[in-house]
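S.K.: Fold the following and give me the result.
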Amino acid sequence: MAFVLFLILVAVALGIIGAVAKGLFYLLIIGVVVFLASLVLTGMRWGRRSRHHLLR
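M.R.: As a prediction, this is how the structure comes out:
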């Protein structure tokens, strides 16, 4: 869980730097990709937990 929160923090920081700094739009794109990756990772973990819960 801490890793996902760290990824979200990095994504927000990259997004802010990419939006504010001139010529660093690629950082905004990287921030969005990292944020989406963290959401996918969270969804995969959450899906695994619910399956284990149903098997009991």
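S.K.: C-alpha from now on. contacts and neighbour counts both.
M.R.: Noted.
S.K.: Run through the helices of the chain in chain order.
M.R.: Along the chain, counting by DSSP state H, helices occupy 2-20, 25-55.
S.K.: Just name whatever secondary elements the shortest one is in contact with.
M.R.: Secondary structure elements in contact with helix 2-20, counted by 3 or more CA pairs under 8 Å, 6 or more residues apart in numbering; DSSP states H and E, are helix 25-55.
S.K.: and the helix it packs on, how far from the chain's centre?
M.R.: The chain centroid and the centroid of helix 25-55 are separated by 6 Å under CA atoms, centre = their mean, to the nearest Å.
S.K.: Pull out the buried residues from that helix.
M.R.: 25, 27-32, 34-35, 37-38, 42 (16 or more other CA atoms under 10 Å).
S.K.: compare with the first, here's sequence two:
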Amino acid sequence: MVPVILVLLLALILFGAGFALKALWWLAVAVLVVWLLGFLFRTTSAGGGRTRWYRW
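M.R.: Down below sits the predicted model:
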């Protein structure tokens, strides 16, 4: 009975890790798209220089 529980626990952990990694990949793609859009939609300041689209 213990080996069956261990195998089911291992399958549950691997399934959770796989789901988390896939979700992190989608999050990374979304951040990359926002970052690239920020470069495309930069505004120019009154002084003629370019400003950053973020504030950090």
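S.K.: follow-up on the earlier one: tell me which of the buried residues of helix 25-55 of the first structure is nearest to Ala11 of the first structure?
M.R.: Gly31 (4.1 Å; CA to CA).
S.K.: show me the contacts for the equivalent of the closest one over in the second structure.
M.R.: Aligned counterpart of Gly31 of the first structure in the second structure: Leu12 (TM-score structural alignment). With contact set as CA atoms under 8 Å, 6 or more residues apart in numbering, Leu12 of the second structure has no partners.
S.K.: Which residue in the first structure occupies the aligned position of Trp25 of the second structure?
M.R.: Counting by TM-score structural alignment, Trp25 of the second structure corresponds to Met44 in the first structure.
S.K.: what sits against its match?
M.R.: Contact partners of Met44 of the first structure, counting by CA under 8 Å, 6+ apart, are absent.
S.K.: hmm, 10 Å instead?
M.R.: Met44 of the first structure makes contact with Ser38, according to CA atoms under 10 Å, 6 or more residues apart in numbering.
S.K.: what about it, distance to Ile16 of the first structure?
M.R.: In this view, Met44 of the first structure and Ile16 of the first structure are 27 Å apart by CA to CA, to the nearest Å.
S.K.: Also Phe6 of the first structure?
M.R.: Counting by CA to CA, the gap from Phe6 of the first structure to Ile16 of the first structure is 15 Å.
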